[in-house]
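Novice: Sequence first, predicted coordinates after that:
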Amino acid sequence: MKFYRRLYVGPSIRNVNKIKWKLLTGRGQLGIYLISLSRTSDQLDIFHCALLKQKYFDKKALQVVGIAEGREEAIFLVQQMLQDT
């Protein structure tokens, strides 16, 4: 899993480094959503961090560009990304 250098973080996220560490070590977290680059097209994926527990998910190829608490906040971050570009 790779994190974008200029990671977009939701306003309700307090300790980003702690969340990153928990994601890398496989710890469970409630309410944390990730925004990543899609592997199939030029879009972004929004998903709950619990999906990382599935064997199907390839964590090594995952490129995270945003972390949010809740789906609504994740959608807000995607809108902010679009405005920045």
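Specialist: Sure thing, it's come through. Numbering: from 1, shown residues only.
Novice: CA only for contacts and neighbour counts going forward, please
Specialist: Noted.
Novice: Report the buried residues of the host helix or strand of F3.
Specialist: F3 belongs to strand 2-9 when assigned by DSSP states H and E. Residues of strand 2-9 classed as buried: 8-9 (neighbour count, 16 or more other Cα atoms under 10 Å).
Novice: Would you tell me what the next helix or strand after it is?
Specialist: The helix or strand immediately downstream of strand 2-9 is helix 16-25, counting by DSSP H and E.
Novice: putting a second one here so we can go through both:
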Amino acid sequence: MLKWHKKYYIGPGIKNISRIRRRLEHGKPVPGIYLITLSENPCNLLEILPALTLIQESAADMCPEIVGIAKGKEDAMDLVTEMIQTIFSETGGFEIKEYWKNR
């Protein structure tokens, strides 16, 4: 089961988020959708994953908490930039995991 943060970011190209989430939860392919997750690697702040990788149940089980969703890779990169800028302006740092814990 996918773990969604209750206040995740949604990219401007996303239409009908409930349908996309339902398809993802049921392991259905959703082409062109990218998920932004908290990184498990301490050298990275966030990760961008194509939603198609979650078709495999084992990959979906290992997916970190989802904090954003976008349509297309470019929109995903823009959304990550926006998220990091917001976090930096609100906290003065890059403590991404702490920010999401307290959000």
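Specialist: Everything's here; your move. Note that the coordinates shown come from a computational prediction; the quantities given were computed from them, not determined experimentally.
Novice: circling back: and the angle for the strand holding F3 of structure 1 with helix 16-25?
Specialist: On the basis of axes from the mean of the first three to the mean of the last three Cα atoms, to 10 degrees, strand 2-9 of structure 1 is oriented at 140 degrees to helix 16-25.
Novice: so how far is strand 2-9 of structure 1 from its chain's centroid?
Specialist: On the basis of Cα atoms, centre = their mean, to the nearest Å, strand 2-9 of structure 1 is displaced by 9 Å from the centre of the chain it belongs to.
Novice: Point to the residue nearest the middle of structure 2.
Specialist: For structure 2, I36 is the residue whose C-alpha lies nearest the centre (Cα atoms, centre = their mean; 2.3 Å).
Novice: mean offset of the host helix or strand of it relative to structure 1 (after superposition)
Specialist: Following DSSP H and E, one finds I36 of structure 2 within strand 33-38. Once fitted to structure 1, strand 33-38 of structure 2 is off its aligned match by 0.5 Å on average (mean Cα distance after the TM-score superposition for structure 1).
Novice: Relative to the whole chain's centre, how far out is that strand?
Specialist: For strand 33-38 of structure 2, the distance to the chain centre is 3 Å (Cα atoms, centre = their mean).
Novice: Report all helices and strands that that strand contacts.
Specialist: For strand 33-38 of structure 2, the elements it packs on are strand 46-50, strand 66-71, helix 73-91, judged by 3 or more Cα pairs under 8 Å, 6 or more residues apart in numbering; DSSP states H and E.
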